[in-house]
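A.B. asks: only the shape, not the letters, is given here:
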């Protein structure tokens, strides 16, 4: 069993995983440096984090082929912490973030992904694609025509080379060819070396130099909690996207714990907290990466490139990497969601658009997904609340009125439920048949109370029949209409 898992996850696609890992490693370098700058730390903090996250998650994660590293979403959370308390507190926060993520995995919080609708996931994907593209614009603003020509040539290689052969990932060919062109022609364009200084030594184990007391915990816990939520949210969403791209499944709870283990390891080698990266994960998949070996190689190659091949890596033109990231943004965006915008239910389209709008405007993935999930819940409750039918029949003498309730009774449908009864009608007995209904919450029980007590005030005897076991349990616990002093009869 163990050997078959190793063969499937590590050795089933060796050549594809090795090449994809190299492409991802090259694309990680400028992003890790940029995210370090955003967080206000030395570039090596982001680079070491990307190496550590990728290598550790390859073993501990629940989604083979998914790339984890330093990310912009996490970097934005760290800005104030680094500014006010310094790097050592950031490292301590990274370790605590890992601990909280492991706890989340043990509590099986990864299973909460089932409450995220397809519209929210699509909105998340589209927003990420837009943000990835927008992040490339600074490299294409106020530059010479040579940069545009190189970027266009890179895109031509990326999309044209697969028609020649798919044996080598076209993004890798793009990076190599444009680097050679830039060196041979001595082009004066921005390169990776202009982003920041690459480290020239291997990371070492170190303990965060902070006091181990309650005051430290008070400072780092709010940041760690935010990083935990943002990191797991982005990782779970990315896992769902890679699941779709590869037609495979992943273990979300294991991924939560794997992210935690990776962040703990990262904090102890001087790296910043990280999480899954949708852009790099898409690059990995589209370059042929499928197994854990691709993720491991991405981290390993990254370390080799920045420490041992730094002088060569510095020469890679940013135009080549911009072309790769534009390819990622185009491939990530769900164009089908635009083409079928009018075909989908308006509520689904609105959820998708709202998720995109909030995410892009705030650059905060958590806020975008939160708004999307909230709207999905509201629309779902409204839709289900309308599926409630109450039919009325009377006996020949007009002494008995039968009400038959079919549907879901909860907070969104409780007013409809109460409004369906005629309390002024003169009858001796009212029988309410709820065998086709389900009472979900205390609002529903309160609505039932209101109906029965109103009939009582009119001197009408009421009988409720057909409560299912779950509804009856809820009514028994929270209803007040059958407490001493009332005359209604409740039969199950």
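C.D. replies: Structure received. A quick note: this is a predicted structure, and the numbers were derived from the prediction, not measured. Residues are numbered from 1 along each chain as shown.

A.B. asks: from here on, contacts and neighbour counts on C-alpha atoms
C.D. replies: OK.

A.B. asks: let's check: the centremost residue of the chain is which one?
C.D. replies: For the chain, residue 237 is the residue whose C-alpha lies nearest the centre (Cα atoms, centre = their mean; 2.8 Å).

A.B. asks: and it, what element?
C.D. replies: In the assignment (DSSP states H and E), residue 237 maps to helix 214-246.

A.B. asks: now residue 149
C.D. replies: helix 145-160.

A.B. asks: one more to weigh against that first structure:
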């Protein structure tokens, strides 16, 4: 807020009002889709939106209810009820606050892209399919937790299609699609909602289900402050759903912040963003609100309309509050069929269909992770989908990294400025007394056994000295260190000296911590391979060199001559 001017304030007010107008129908729609009353979505937009702007780590973030939460919140409401949803939301806020305090913001960014696209696309399918009943005006629909049961419910009740609801839905959808082409700065969702609501009210009054007929009138005031009834039993039952809300909220908010960074050239503070999300989600349930997170579309709209600071987010919340106080009775007349196209378009936009197809067409392990995550999101459970997707991604990564490890026996070029694999050398002769190996890749639990097997398979004769070139080993874990220690012990027991050249900082630190460094000895470590070779040549059995025709090193010509009586250099 340094150097904040009146001109900046005017820009923030304009952006905040525009985003606030857009947020009203979305807040109600997401609340209804989540199985709660529409005003709870408005409360969330007002309270969480303001707190996220004040305490968050992004200058442009707009917070509120989002489509990503819909399947999770609906499942919690169906299983535990609205009161327990408030408790789960509060607990999710605590988790998010702890994530920020513990500086876990960077870790969330490491969730693989196929997992994110898989569950995002799955959520989009659930949201879209969940609005078919309202779009068609079906009667007698009972909501279920699983996708297939909900689809069966729609098929069974297809004979109850309401043509008036269908008309209202198509009118709203038409204006949502057409308005951006002729009035790009006008919120298309609001235009569609207003026109279709007016059409339903005056052309066929009383023929469609409305917010008032389904949920009662929307009160034109905020609810009273009330602390939910916390018990250890409820906390124990809801800790899993709460953690799911927290992780999903963290991912969504940080993705939104990254999008904002890309649009503005600014940088957000990921840990502060998580802490701000936590505070917002702890306070909002105390006023009846549902879980909230950063909304990518609304944040982008905020930036496009000229926002320069978090003040625009505060204005956005105040705009929604003002509309609630003045226009709440009119909002109660909105047909549910008019809300359905808004959520369907949101689902279509968040489906990531192009990215989904791109990853699928790679026909790699990532394609399998994508499909499995997507399928589990739709047909099982979002939590299971993310857990399985992450597990598969980890296994896939381990497999790739383990096959990436290379252990090659090498020989120096005649000028000894570089080495080549023994199989590719112009004179593929290695020294019987000095074996030289290049290790390339991370030496971790997934590749440790491969390392040991490759060494023993390549070493046919027992050398005097074994040189390991480890300049291309960036990381070693305790499993890899233990396997290396076994190799060192095995060869040292047979009288073989171990030299290591070019070891990087992390592997050296690990060796020092475990005692392997001392086992090899400080004199066994060299910065360059040439230094290690010079030290190895001093430990040769000179009698074995006489008559040797391998000529692995440039000194070999003199060493193998029968008349040689000098000392090694």
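C.D. replies: Sure, I can see it. Only a predicted model underlies this, so the values are computations on that prediction, with no experimental measurement involved.

A.B. asks: returning to that earlier point: so what does the residue nearest to the centre of the first structure match up with in the second structure?
C.D. replies: If you follow residue 237 of the first structure across to the second structure using TM-score structural alignment, you land on residue 252.

A.B. asks: and the gap between the nearest residue to that match once chain neighbours are set aside and residue 127 of the second structure?
C.D. replies: Excluding its sequence neighbours, the residue lying closest to residue 252 of the second structure (Cα to Cα, 6 or more residues apart in numbering) is residue 294, at 6.2 Å. Applying Cα to Cα, to the nearest Å, the value for residue 294 of the second structure to residue 127 of the second structure is 18 Å.

A.B. asks: these two - which one has more neighbours?
C.D. replies: residue 294 (31 against 26; other Cα atoms under 10 Å).

A.B. asks: residue contacts, the more buried one?
C.D. replies: The contact partners of residue 294 of the second structure, by Cα atoms under 8 Å, 6 or more residues apart in numbering, come to 61, 62, 63, 64, 66, 249, 252, 253, 254, 256, 257.

A.B. asks: do that again at 6 Å, thanks
C.D. replies: 62, 63, 253, 256 (Cα atoms under 6 Å, 6 or more residues apart in numbering).

A.B. asks: the first structure: which residue goes with the first one?
C.D. replies: To tie it back to what came earlier, the one meant is residue 62 of the second structure. Aligned by TM-score structural alignment, residue 62 of the second structure pairs with residue 66 of the first structure.

A.B. asks: can you give me the distance of that match to residue 332 of the first structure?
C.D. replies: For residue 66 of the first structure, the distance to residue 332 of the first structure equals 14 Å [Cα to Cα].

A.B. asks: over to residue 237 of the first structure?
C.D. replies: Taken as Cα to Cα, the span from residue 237 of the first structure to residue 332 of the first structure is 13 Å.

A.B. asks: can you check residue 491 of the first structure too?
C.D. replies: 57 Å.

A.B. asks: looking at the two, which one has more neighbours?
C.D. replies: Taking other Cα under 10 Å, residue 491 of the first structure and residue 332 do not tie; residue 332 has more neighbours (22 against 10).

A.B. asks: excluding chain neighbours, what is closest to that one?
C.D. replies: Closest to residue 332 of the first structure by Cα to Cα, 6+ apart is residue 129, at 5.6 Å.

A.B. asks: residues contacting that neighbour?
C.D. replies: 329, 332, 333 are the contacts of residue 129 of the first structure under Cα under 6 Å, 6+ apart.
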